[in-house]
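Visitor: missing the sequence, but the structure's below:
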């Protein structure tokens, strides 16, 4: 049986509490069935995977035994879930739920190229290494695309041309750009998506962001990066540039219409544009230790 089939069978038997042993990809697979079950489902995580960003955000210990012990006294925290609609390889539109992060553009291209053995051994650092390889050696061309949205709290519609966006439900990719004001875990219960927009084809901006992200993870303060913007929104649509749409000034070298633009969620490659990312009213509860560990 697939993971979804196992979950669906357990739900029919009226199980409502689940413990997942694995990484963000495993949680992503389980999430597909759990969201359909409604709000009365609780999920705990014992991190065995390569990424484990959700477990880290929840304060769950990285060692499996310590994680299991921590879950014994953990409390359920209601958590908002997001979805992504995308075009599949066969040209049909599909939807997947996600709970960590979703990306379009360069981010998804990196995930497409990561060596699975390298990822299994080095986890999230494999992502950083592949990003650096593409920036410095493979000379990724950063094909531009259009993202349309309304910022939370505003009635004004925005249209931006970007080469990458990352939307998240955890406090990870955007934290290096601005200080977190609402405390740990606020992103998971917020009605908004935290979205990082890369409004540039300049590889140096990506390298600056990567350095700022790694530095912030090691304790350095957040700060702004030119052409990289952090916004909050509840829904975004992504599409390819139309023939009549021109690139912004200063985008010399950007290749308009230069290949397929990919989309991913929770580290799983999904498909391509067009894509729609939105926060959902549906929630589930995640077990969070009363005394978080990292």
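Guide: It's in. All figures in this text were calculated on a predicted structure; none of them were measured in a lab.
Visitor: Every contact and neighbour count from this point should use C-alpha atoms.
Guide: Noted.
Visitor: Where do the helices of the stretch 51-200 of the chain begin and end?
Guide: 53-58, 64-71, 106-113, 116-122, 124-133, 186-189 (DSSP state H, counting those that start in this stretch).
Visitor: Point out the other helices and strands that the first one packs with.
Guide: In this case it means helix 53-58. strand 42-47 (3 or more Cα pairs under 8 Å, 6 or more residues apart in numbering; DSSP states H and E).
Visitor: what sits up against the strand it packs on?
Guide: Strand 42-47 is contacted by residues 16-23, 55, 60, 62-64, 67-68, 71, 76, 284-288 when judged by Cα atoms under 8 Å, 6 or more residues apart in numbering.
Visitor: Could you measure from the residue nearest to residue 203 when sequence neighbours are not counted over to residue 114?
Guide: Distances taken as Cα to Cα, 6 or more residues apart in numbering place residue 135 nearest to residue 203, at 6.2 Å, with adjacent residues excluded. From residue 135 across to residue 114, the span is 14 Å (Cα to Cα, to the nearest Å).
Visitor: returning to what we had before: I'd like the helices of the stretch 51-200 of the chain as CSV, with distance to residue 198 and mean neighbour count appended.
Guide: Listed next are those as CSV, based on distance: least, Cα to Cα, whole Å; neighbours: other Cα atoms under 10 Å:
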stretch, distance to residue 198, mean neighbour count
helix 53-58, 22, 22
helix 64-71, 36, 17
helix 106-113, 10, 21
helix 116-122, 25, 14
helix 124-133, 14, 18
helix 186-189, 20, 19
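Visitor: Now list the buried members of the contacts of strand 42-47.
Guide: For these, a neighbour count by 16 or more other Cα atoms under 10 Å gives the buried set as 16, 18, 21-23, 55, 60, 62, 64, 67-68, 71, 76, 284-288.
Visitor: Alongside the first one, take a look at this:
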């Protein structure tokens, strides 16, 4: 499906030419999300952008489209959530940097953490103007066992929550599905310990570990305030204590914005991390299941260009 500029839009165009955009969209999204996408597409037409829309049919489609799109595409724009964005990032990172289009985002997913961290506008007209003619900047993504992530990867409590949350329930109640599964994990209170090797110099044991590029967690809370997606480094968030009481303390501290003051919690800046634990224990990557342990984590091979303020 193609939207092209008409004569009226062309007469109003700015001095800089509008980008040619390839928009990747999951057709399973609900009506409200479709209306939001339609509003942004209308704004792009008024900006003078030529837009091609590609609908995904199954997992992996967004990665393939981003990897294989032609050199005439100025930006690959993901209309979706962090999971679909993760797919597209892996497709773009597989390309040569000189031939890779920029990444744009139309946030219509469940949490949209990356778009919040980047300061992507919510208003449709402002977003269309940004995507068509806005500035770009580089970010540094992480890499875990060969797969790239823009937000975080982890093991322990949050990885078990992600791996066990019902997709059907997630579609029905959104982010609350993670809260439901989190309560189940808290009641079960299964003890876990992981060995974390940081930059080949320090070894720590922890009950949960989150390696993050983003300062935000779940779209609402600050996990690592010092994290910066524009810097070539990772923040290792170590939850040193296990058990129900310590887990509740961590949750209260995060909700209150004072996690860094909670006993048994620390963060470390690093570039290379290895996490060992029970073989096959689940991991999470950008909020989706990411395979099993052990986990080798580092930075992506090169920066990723994004359209962002």
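Guide: Cool, got the structure. As the structure is a prediction and not an experimental result, all values here were calculated from the model.
Visitor: Please work out the TM-score for the two chains.
Guide: The TM-score (TM-score structural alignment, normalised by the length of structure 1) is 0.75; 246 aligned residues with a Cα RMSD of 2.6 Å.
Visitor: So for residue 135 and residue 114 of structure 1, which residue has more residues nearby?
Guide: residue 135 (20 against 16; other Cα atoms under 10 Å).
Visitor: Let me know whether that one touches residue 202 as I believe.
Guide: No - in this structure residue 135 of structure 1 lies outside contact range of residue 202 using Cα atoms under 8 Å: 9.7 Å.
Visitor: Ignoring the adjacent residues along the chain, who's closest to residue 39 of structure 2?
Guide: Residue 39 of structure 2 sits nearest to residue 124 (Cα to Cα, 6+ apart), 6.0 Å away.
Visitor: For the one you found, which residues are in contact?
Guide: 36, 39, 40, 43.
Visitor: Could you check how far it is from residue 262 of structure 2?
Guide: On the measure of Cα to Cα, residue 124 of structure 2 and residue 262 of structure 2 end up 39 Å apart.
Visitor: Same check on residue 199 of structure 2?
Guide: With distances defined as Cα to Cα, the gap from residue 199 of structure 2 to residue 262 of structure 2 amounts to 24 Å.
Visitor: Check residue 278 of structure 2 too.
Guide: 27 Å.
Visitor: neighbour count winner among these two?
Guide: Taking other Cα under 10 Å, residue 278 of structure 2 and residue 262 do not tie; residue 262 has more neighbours (16 against 12).
Visitor: Tell me the counterpart of that one in structure 1.
Guide: Using TM-score structural alignment, the equivalent of residue 262 of structure 2 in structure 1 is residue 225.
Visitor: give the contact list for its match.
Guide: 177, 205, 208, 209.
Visitor: one more time with 10 Å
Guide: Residues in contact with residue 225 of structure 1 (Cα atoms under 10 Å, 6 or more residues apart in numbering) are 176, 177, 198, 205, 206, 208, 209, 212.
Visitor: swap in residue 126 of structure 1?
Guide: By Cα under 10 Å, 6+ apart, residue 126 of structure 1 lies in contact with 50, 51, 110, 111, 114, 115, 116, 117, 118, 119, 120, 132.
Visitor: doesn't residue 103 make contact with residue 86 of structure 1?
Guide: No - between residue 86 of structure 1 and residue 103 there is no contact under Cα atoms under 10 Å: 11.5 Å.
Visitor: Now do the shared contacts for those two.
Guide: Common contacts of residue 86 of structure 1 and residue 103 (Cα under 10 Å, 6+ apart): 262, 263, 264, 277.
Visitor: Do you have the strands of structure 1 handy? List them.
Guide: With DSSP state E, the ranges of strands along structure 1 come out as 17-22, 42-47, 75-87, 93-98, 101-105, 145-151, 157-162, 164-168, 193-198, 228-240, 262-265, 268-288.
Visitor: which ones are touching residue 18 of structure 1?
Guide: Residues in contact with residue 18 of structure 1 (Cα under 10 Å, 6+ apart) are 7, 10, 11, 30, 34, 41, 42, 43, 44, 45, 286, 287.
Visitor: Quick one: buried ones out of the contacts of residue 225 of structure 1?
Guide: Applying 16+ other Cα under 10 Å to the contacts of residue 225 of structure 1, the neighbour count classes 176, 177, 198, 205, 206, 209, 212 as buried.
Visitor: The last one matches what in structure 2?
Guide: In structure 2, residue 212 of structure 1 lines up with residue 253, judged by TM-score structural alignment.
Visitor: ok, so what distance separates the residue nearest to its match when sequence neighbours are not counted from residue 41 of structure 2?
Guide: Sequence neighbours aside, residue 259 is the residue nearest to residue 253 of structure 2 in space, at 4.2 Å (criterion: Cα to Cα, 6+ apart). According to Cα to Cα, residue 259 of structure 2 stands 40 Å off from residue 41 of structure 2.
Visitor: same thing with residue 105 of structure 2?
Guide: 12 Å.
Visitor: Ok, residue 167 of structure 2 next?
Guide: For residue 167 of structure 2, the distance to residue 41 of structure 2 - Cα to Cα - is 28 Å.
Visitor: One more: residue 247 of structure 2?
Guide: Noted for residue 247 of structure 2: a distance of 44 Å to residue 41 of structure 2, by Cα to Cα.
Visitor: next one: residue 144 of structure 2
Guide: 34 Å.
Visitor: swap in residue 162 of structure 2?
Guide: The spacing between residue 162 of structure 2 and residue 41 of structure 2, counted by Cα to Cα, is 32 Å.
Visitor: Please apply the same query to residue 24 of structure 2.
Guide: Relative to residue 41 of structure 2, and taking Cα to Cα, residue 24 of structure 2 is found at 12 Å.
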